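Chemist: Predicted model and sequence follow; I will ask about them next.
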Amino acid sequence: MAPETPQERTELADLVAARIADLGLSYRRLADLCVDPEALTEEEARPWARSTLENLIKGRRITAPTLPMLRALAAGLQLHLGQIQEAAGAQFLGIDSVWSQDGQARALVIGFREMSPEDQAKVLALIEEKTQLRRD
């Protein structure tokens, strides 16, 4: 992959950049903090290179991160794994998380952002209907 080609979506990059700013981290320090808590070896525990993090944040194309990479990133950024997975799914797979109004139900929808407003409303109505059925 050409590292100079920008990603079409930037959800994970934006989340990482914002959190780096909040925590006052450098790329190198973040790479040091990104340790997969489930890794079995030291080599597997540190899956992020400084340059890969920099490429991600600067919008250069990188390979989609693996689950161990996402766990390590969540640890380094002090965020819940779900937040990292949601952003990565959106950026790398085009999967949008669509939540019910009460935040109790979520649907993973491919291409939700590209849907017409009418189709988006239908998806939201389905989620709300299922949420209401669970309450009854």
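Modeler: Good, I have the coordinates. Residues are numbered from 1 along each chain as shown.
Chemist: contacts and neighbour counts: CA atoms only from here.
Modeler: Noted.
Chemist: helices or strands next to the helix or strand containing residue 84 in the packing?
Modeler: Using DSSP states H and E, residue 84 maps to helix 81-93. Applying 3 or more CA pairs under 8 Å, 6 or more residues apart in numbering; DSSP states H and E, one finds that helix 81-93 makes contact with helix 11-23, helix 67-77, strand 95-99.
Chemist: Below is an additional structure, to be compared with the one above:
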Amino acid sequence: MSLMATEDRPRAEAPRPALRELVKRRRAELGLSYVKLAIRCVDPETGAQTVKDSWLHRLETGLKVLPPEYPGIVGLAVGLQVPLHVVQAAAGEQFFGISTVQAESTRARALMARADRLTPEQVDALAAFLDVVPPGDK
């Protein structure tokens, strides 16, 4: 009987390697070694290096690493030459299971910011409305 109960439980989902994949892809695109990338990962205000090459290696090869703190995320954005929100989203997804939605337009971001003020019923109604609205041309 206890075997049956164990089988019925959903399996824990493995963490997504979002930051690992971002680092791997951008490092390859930039043609950098771990050492050269780490040297580029600096605090833009102080110039202090925020990430070690050994951490980058462990991250990219799938070994256990501690989540980066904010200065490390900022440094990674500088070193990888990507917007800060891209690194933040990848780190949040990989280490904390946070899935974010990014919007390019100011209008879309403003609408998303207001969504927190809606009741659950209003969210459901809005979602139902959006499901039937045909997509517009950009």
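Modeler: Great, that's in hand. Keep in mind that what you see is a predicted model, and the values were worked out from it rather than measured.
Chemist: that older thread, most neighbours per residue, which of the helices and strands packed on helix 81-93 of the first structure?
Modeler: The highest average neighbour count among those, using mean count of other CA atoms under 10 Å, belongs to helix 67-77 at a mean of 22.
Chemist: What's the match for residue 28 of the second structure in the first structure?
Modeler: In the first structure, the residue paired with residue 28 of the second structure according to TM-score structural alignment is residue 21.
Chemist: Run through who's touching the helix holding residue 84 of the first structure.
Modeler: Defining contact as CA atoms under 8 Å, 6 or more residues apart in numbering, one finds that helix 81-93 of the first structure is touched by 7-12, 15, 64-65, 70-71, 73-74, 95-97.
Chemist: superposed on the second structure, where does it end up, distance-wise?
Modeler: By mean CA distance after the TM-score superposition for the first structure, the fitted helix 81-93 of the first structure averages 0.4 Å away from its aligned residues in the second structure.
Chemist: okay, the angle between that helix and helix 67-77?
Modeler: 130 degrees (axes from the mean of the first three to the mean of the last three CA atoms, to 10 degrees).
Chemist: What range does helix 81-93 of the first structure cover in the second structure?
Modeler: By TM-score structural alignment, helix 81-93 of the first structure lines up with residues 84-96 in the second structure.
Chemist: Name the residues of that stretch that are buried.
Modeler: Using 16 or more other CA atoms under 10 Å as the test for burial, stretch 84-96 of the second structure gives 86, 87, 88, 89, 90, 91, 92, 93, 94, 95.
Chemist: Turn these into JSON lines, including distance to residue 50 of the second structure.
Modeler: Shown next, in JSON lines, are the buried residues of stretch 84-96 of the second structure (distance: CA to CA, whole Å):
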{"residue": "86", "distance to residue 50 of the second structure": "17"}
{"residue": "87", "distance to residue 50 of the second structure": "14"}
{"residue": "88", "distance to residue 50 of the second structure": "15"}
{"residue": "89", "distance to residue 50 of the second structure": "18"}
{"residue": "90", "distance to residue 50 of the second structure": "17"}
{"residue": "91", "distance to residue 50 of the second structure": "15"}
{"residue": "92", "distance to residue 50 of the second structure": "18"}
{"residue": "93", "distance to residue 50 of the second structure": "21"}
{"residue": "94", "distance to residue 50 of the second structure": "19"}
{"residue": "95", "distance to residue 50 of the second structure": "18"}
